[in-house]
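1. Following is a predicted model, sequence given first.
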Amino acid sequence: MQKTSDKILHAALTLMQDKGFQAVSIKEIAQQADVSEMTVFRHFKTKMGVFESAVEKFSYIPYFEEIFSNQIVWDLEKDLTLIAKSYFDSMNKNRAIFLIAIQERSDFPELNHVIVKNTMQLKNLIIAYFTSMQEKNQMKETNAEAQAIIFLTTLYGYFSSTSLWKDHFLHEWEESFLTNTIQLFCEALKK
């Protein structure tokens, strides 16, 4: 049986993705989740609280911390492929959160601030990886932060573009995009 808070989060994300953050009311979220408005307020206090809880619950940071701690093999091509595929898997699972933040970015910049926190944490994990690869003499000496930003921006750019298109584009091109992107990074960064 689904927990009440999970029902509320699912209902809110579905409604917000369809209608936008601003257009959805607590009353609609409660109706969609089949709970009272008071239950929504008791669990999350505000509509922004619902969104922030969804971002926290579905954060990809614990997932990536585990990958960087236990799955990295210190081979640039294999590791970047793992990171990129994991990024796309995570972003695809959380597409609703991303689309809500994009739709409402001008009216509710605080939505983006919630998302940026996760992105900064992932960027720092990649910087640490690139720095370690340089220390292990497995990668050219370069600005690790700049390379992490370029890598993340490339992945994010592809994901955001294809998220706004029809789903079949994402699956049709993703493997080719990943292969070519990783190949370019490895050619540029390997010693």
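-> Sure thing, it's come through. Numbering: from 1, shown residues only.
2. From now on I want contacts and neighbour counts done on CA atoms only, so please keep to that.
-> Fine.
3. Contact partners for Glu37?
-> By Cα atoms under 8 Å, 6 or more residues apart in numbering, the contact set of Glu37 is 26-27, 29-30.
4. what would these look like in TSV with distance to Ala148, secondary structure and neighbour count?
-> Listed next are the contacts of Glu37 as TSV, based on distance: Cα to Cα, whole Å; DSSP: H, G, I helix; E, B strand; the rest coil; neighbours: other Cα atoms under 10 Å:
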residue	distance to Ala148	secondary structure	neighbour count
Ile26	39	helix	18
Lys27	42	helix	14
Ile29	38	helix	26
Ala30	41	helix	20
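5. which one of those is nearest Met133?
-> Distance to Met133, by Cα to Cα, is smallest for Ile29 among these, at 46.9 Å.
6. So that closest one sits against Leu15, correct?
-> Yes - using Cα atoms under 8 Å, Ile29 is in contact with Leu15, at 7.3 Å.
7. Counting by contacts, list what the biggest helix by length in the chain packs against.
-> The longest helix of the chain (DSSP state H) is helix 109-135. Counting contacts by 3 or more Cα pairs under 8 Å, 6 or more residues apart in numbering; DSSP states H and E, helix 109-135 is packed against helix 47-57, helix 61-70, helix 95-103, helix 144-163.
8. Can you tell me the centre-most residue of the chain?
-> Met91 (4.3 Å; Cα atoms, centre = their mean).
9. Second structure follows, compare the two:
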Amino acid sequence: MDKTGLKIINATMNLIMEKGYPLTTTKEIANRAGVNESTVFRKFGSKKDIVLNAMELREWNPDLAADDFKVYSLDLKKDLLKFSHTYLNKVTPKFVKVSLGLRCPELYEYTKDGIMQVPMVFKKGLTDYFCEMYKRGKINSSDHESLAVMFLSLNFGFVFFKASFDDMLTSLLKETYIQNSVNIFVNGIKK
């Protein structure tokens, strides 16, 4: 991607975070990127195409991968701390704001698979992990999917609150939250 294309993508995604996809115009995108509106169309063709290109870039995609959850120590607390750190370092409030902006009806058909990839990767990695921990007698629940969804919710809930309210709801720091939530979760499921 060339410099002009990146400027257009960044302008578009920042505007979407600020005002949503439907209210973001190509004229505003051009103004924010410092280019002519015709350059926007020449580079991308449409506002939707800008978004789809952005979703492929690391800046606008948390890049959560199955490999993030394949290496673990079999120490429940240590592993869940690692998984939380990985998730909350990659799935930032910025990403959540973008993700919410990409759910509008006129765009969602094109973005839903990309948006769903992140929680699905986390859920699958956690489900596999909890299955392994159950087989080894380290946890007491055989409902691995429910455990995975609960742990995903603990992490997503925190980043969602930060994205939505910044520190107005809680000034709890990410690290404090990770430590406390993992401790409580581990105490509830360990054997």
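-> Good, I have the coordinates. As the structure is a computational prediction, the values presented were derived from the model and not from experiment.
10. Out of the helices and strands packed on helix 109-135 of structure 1, which is the most enclosed?
-> A comparison of those by mean neighbour count, using mean count of other Cα atoms under 10 Å, puts helix 95-103 on top with a mean of 20.
11. what secondary structure does Val35 of structure 2 sit in?
-> At Val35 of structure 2 the chain is in coil, as set by DSSP: H, G, I helix; E, B strand; the rest coil.
12. wait, what's in contact with it?
-> Contacts of Val35 of structure 2 were listed using Cα under 8 Å, 6+ apart, and they are Thr4.
13. hmm, try it at 10 Å
-> By Cα atoms under 10 Å, 6 or more residues apart in numbering, the contact list for Val35 of structure 2 reads 4, 7-8, 27, 29.
14. need those in CSV with distance to Thr111 of structure 2, can you?
-> As requested, the contacts of Val35 of structure 2 are arranged in CSV below (distance: Cα to Cα, whole Å):
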residue, distance to Thr111 of structure 2
Thr4, 23
Lys7, 21
Ile8, 18
Lys27, 22
Ile29, 19
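15. Widest-spaced pair of those residues?
-> By the measure Cα to Cα, Thr4 and Lys27 form the most distant pair in the contacts of Val35 of structure 2, at 15.3 Å.
16. Could you measure from the residue nearest to the centre of structure 1 over to Asn118 of structure 1?
-> Per Cα to Cα, to the nearest Å, Met91 of structure 1 is found 11 Å from Asn118 of structure 1.
17. so what sits against both of these two?
-> With Cα under 10 Å, 6+ apart as the test, Met91 of structure 1 and Asn118 both reach 59-60.
18. buried residues in stretch 163-176 of structure 2?
-> 163, 174 (16 or more other Cα atoms under 10 Å).
19. quick one: the equivalent of Asp143 of structure 2 over in structure 1 from Met16 of structure 1, how far?
-> By TM-score structural alignment, Asp143 of structure 2 lines up with Asn143 in structure 1. As defined by Cα to Cα, Asn143 of structure 1 lies at a distance of 39 Å from Met16 of structure 1.
20. Comparing these two, which residue is more hemmed in?
-> With neighbours defined as other Cα atoms under 10 Å, Asn143 of structure 1 and Met16 compare such that Met16 has more, 24 against 12.
21. thinking the more buried one is in contact with Gln22, fair?
-> Yes - using Cα atoms under 10 Å, Met16 of structure 1 makes contact with Gln22 at a distance of 8.0 Å.
22. what do the two both touch?
-> 100, 103-104.
23. Tell me the one of these nearest Glu174 of structure 1?
-> Closest to Glu174 of structure 1, out of all of the shared contacts of Met16 and Gln22 of structure 1 and judged by Cα to Cα, is Ile100, at 22.4 Å.
24. in which helix or strand would I find the closest residue to that closest one other than its chain neighbours?
-> Counting by Cα to Cα, 6 or more residues apart in numbering, Gln17 is the residue found nearest to Ile100 of structure 1 once chain neighbours are left out, at 5.4 Å. Under the criterion of DSSP states H and E, Gln17 of structure 1 resides in helix 4-19.
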